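In: got a structure for you, letters missing:
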């Protein structure tokens, strides 16, 4: 780790670079290019290119693959300096959250050289092929098959809840390469979504958007070099990727410190500020309803504690070579706090929290309603709360199943 002098020198370097490269028009705005179907603005394109070329979109990834090559202390300083000017990381998505870290651990040198740089630069979008109509909670029951055809696999089957599948360039997927064994018959493969035989159908959700898809495979040819890790060794790799997913999902949930939109509504403001606006204040400037005030205070304390715990867990994960089963705890707690916040906000809005469309409702009111509905899924995606409880019981508490 860098010493204090080096850190202050890096802070000056980061501050100067950000001031020279960050478009002021993007300050405190949504700057993520991941999972977005619209064309980014010229300023956002410039910001993506600058961060990608510098490698700071993935600050701690190895420099040899285009990453920032920073240590933890430097990455923390970079985050602080970005927050100071309202800058956010424009490079993300599943390539950064899930696949990239997994490939850095399990991929061949050739695979890393080919696939990591485009992720670092935000040039490619990835999607996940895990869940199937008959293999959700029991993922190891998956039936999508990859038959060995010599120089390639022939993939047939289907996946569901493919987040961003209609926008993605490549997919990482778990497929069955041996039907005689359950967990030991699964392999991890990657392929171009433009490969003949791949069909994607968006699923319309209750909040009116279609971020998830059904994905069908009909005689999809996957070159053998696209096998990540050993044949039939995909279950171990797939579980590791899920740990990275849960770590990153929990970081964006619950109003944690790493979630830039935590606790906000509309153009800005926390849950207590929203309550003061809609419910009113007493003669001491507090939220007028004492019961609501108490519940908001409890929620904000949970949110703050969760944010601090995330920071500690992130530091421990990096010192212990990546995330652990504790990410299941973070995922469950983050999901609970996220849903609690949404419920509080809907209650605070009162009748203005019943709108779906129309001029009688402000934009942030309609957004709050849709976020509340969409947030019902956070206890399901990334592994349901029940599955996380099983992982916690077995791998953290050391409990065994009783027949």
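Out: Here it is on my side, so go on. What you see is a predicted model; the values in this text were computed from it and never measured. Residues are numbered from 1 along each chain as shown.

In: Every contact and neighbour count from this point should use C-alpha atoms.
Out: OK.

In: wait, is residue 173 part of a strand?
Out: Yes. Judged by DSSP: H, G, I helix; E, B strand; the rest coil, residue 173 forms part of a strand.

In: Distance check, the spatially closest residue to it that is not a sequence neighbour against residue 119.
Out: Distances taken as Cα to Cα, 6 or more residues apart in numbering put residue 129 closest to residue 173, at 4.2 Å, once the chain neighbours are dropped. Residue 129 sits 18 Å away from residue 119, going by Cα to Cα, to the nearest Å.

In: May I ask you to name the longest strand in the protein?
Out: The single longest strand within the chain, with elements called by DSSP state E, is strand 212-223.

In: buried stuff in it?
Out: Within strand 212-223, the residues that count as buried by 16 or more other Cα atoms under 10 Å are 212-217, 219-223.

In: Go through those and name the one nearest residue 305.
Out: Within the buried residues of strand 212-223, proximity to residue 305 (Cα to Cα) peaks at residue 212, which comes in at 31.4 Å.

In: quick one: the strands in this structure?
Out: Using DSSP E, strands in the chain cover 126-129, 145-148, 152-159, 170-176, 186-192, 198-203, 212-223, 227-228.

In: adding another structure so you can compare the two:
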């Protein structure tokens, strides 16, 4: 049994910790924040009622490993997540609705049924989609999404591709990696029945994974250090050491699952090349504007029309999700232009989103602001040719997180996959070391 430390209790760290514990290692989990979840967490709230989350997160049917992990904890995705075939429509019902059935056929039927687009727009989208599929959803690494879609009809580009790109990659289409976007389309829209289904949380984020995972780890004997800064120290007797408070603890291996900037800072002297690469990542913010209103939307999630003065791309009806009736969440992905306005950027973004919802969601009345939450480093900027750090840093030292090298943008599924893969690789490395020691 090896002594393993996991630093960071976000979705990647928790996924890795659960896998390492299942493999029989003596686990210690360190988390600086008082609660688990990282950038997908619930916020402490005053008063009664369901807590707010730090952002409105979306899952899809293609998030197979996230759903599998939830089930392994005894959770029911059916009860915790509202599920529906993908629907990207506005408050007036205009947009794309995917029916059930084989992915390619369902997508084709949805596009042809989008009667608010002229025939030329629908044929253009189908032609481009077929071309991407025939190419194996691959393109030049240097292409942006806008360059990839330069010949696509302007309406599906503006009303579908651009908002879908900024929602999935949190990077504007003019700057976003076309290759990563195509991988998202392949796995979400064309991977199999139900892969494109929308899965929207019915409960606060803390209940979807972070709290049950922490409880399972504690029940399995893991040592949990919450609200504790853990610092990686130089190699110690063939392993690693972690400083937590006034104590220094030895470990056979360490898995860093903290944010990229923190991992880069801790590894400046230990792994300078890895640290430089992680530190070079740029970030995109997301602002979630929570609103109160009377009325309901025609669907739990509706698309909003974005412009220079209308920042949000999607609006969510929490009442329809079984959360708090009368609460709505407007999501502003790629919010950098608003936050760059200075100290009042978040407030200005919230006011603009409020005015936008008033204009574009006429079924709602009495709209007022409840709270705006800005996650300034929500995701890395997913740009063409981006070089992301590798999971392996040094012998017995690995990293996990949605920013680690891989095919996906910064998503919950990307974090879970990274954590589980890093845990498997670390376990294999430790097993190989043990075998060599016995010969």
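Out: That came through, no problem. These figures come from a predicted structure and were not determined experimentally.

In: Can you calculate the TM-score here?
Out: Both chains were compared after superposition, and using TM-score structural alignment, normalised by the length of structure 1 their TM-score is 0.29; 188 aligned residues with a Cα RMSD of 6.8 Å.

In: Dump the strands of structure 1 into a markdown table; add distance to residue 365 of structure 1 as well.
Out: Formatted as a markdown table, the strands of structure 1 follow (distance: least, Cα to Cα, whole Å):
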| stretch | distance to residue 365 of structure 1 |
| --- | --- |
| strand 126-129 | 31 |
| strand 145-148 | 45 |
| strand 152-159 | 34 |
| strand 170-176 | 35 |
| strand 186-192 | 39 |
| strand 198-203 | 24 |
| strand 212-223 | 24 |
| strand 227-228 | 45 |
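
In: Ok, which of these comes nearest residue 8 of structure 1?
Out: Closest among those, using Cα to Cα: strand 126-129, at 36.0 Å.

In: Remind me what the closest one packs against, helices and strands.
Out: helix 94, strand 170-176 (3 or more Cα pairs under 8 Å, 6 or more residues apart in numbering; DSSP states H and E).

In: any idea how far residue 234 of structure 1 is from residue 192 of structure 1?
Out: 19 Å.

In: Residue 44 of structure 1 too?
Out: 37 Å.

In: Check residue 202 of structure 1 too.
Out: Taking Cα to Cα, one finds residue 202 of structure 1 at 27 Å from residue 234 of structure 1.

In: Which one's more surrounded, those two?
Out: Between residue 202 of structure 1 and residue 234, residue 234 has the larger neighbour count (other Cα atoms under 10 Å), namely 25 against 19.

In: so what's the more buried one up against?
Out: With contact taken as Cα atoms under 8 Å, 6 or more residues apart in numbering, residue 234 of structure 1 is in contact with 174, 184, 186-188, 228.

In: before we move on, back to that, tell me if I'm right that the residue nearest to residue 173 of structure 1 and residue 187 touch.
Out: No. The pair residue 129 of structure 1 / residue 187 is not scored as a contact, 11.9 Å apart, by Cα atoms under 8 Å.

In: between these two, what contacts are shared?
Out: Jointly contacting residue 129 of structure 1 and residue 187 under the rule Cα under 8 Å, 6+ apart are residue 174.

In: which residues of structure 1 fall in helices?
Out: Per DSSP state H, structure 1 carries helices over the ranges 4-21, 42-54, 72-84, 94, 100-106, 109-120, 234-251, 271-278, 290-319, 327-349, 363-374, 385-391.

In: The first one relative to helix 72-84, how many degrees between them?
Out: Read that as helix 4-21 of structure 1. 40 degrees (axes from the mean of the first three to the mean of the last three Cα atoms, to 10 degrees).

In: Which residues in helix 4-21 of structure 1 does the neighbour count mark as buried?
Out: Applying 16+ other Cα under 10 Å to helix 4-21 of structure 1 flags 7, 10-11, 14-15, 18 as buried.

In: That helix - contacts with which helices or strands?
Out: helix 72-84.

In: counting contacts, what elements does the helix it packs on pack onto?
Out: By 3+ Cα pairs under 8 Å, 6+ apart, helix 72-84 of structure 1 packs against helix 4-21.

In: contacting residues around the helix it packs on?
Out: 47, 50, 73-74, 77-78, 81-82.

In: of all those residues, which two lie farthest apart?
Out: Maximum distance among the contacts of helix 4-21 of structure 1 (Cα to Cα): 23.2 Å, for 47 and 73.

In: who's more crowded, those two?
Out: Neighbours were counted for residue 47 of structure 1 and for residue 73 using other Cα under 10 Å; residue 47 has more, 23 against 16.
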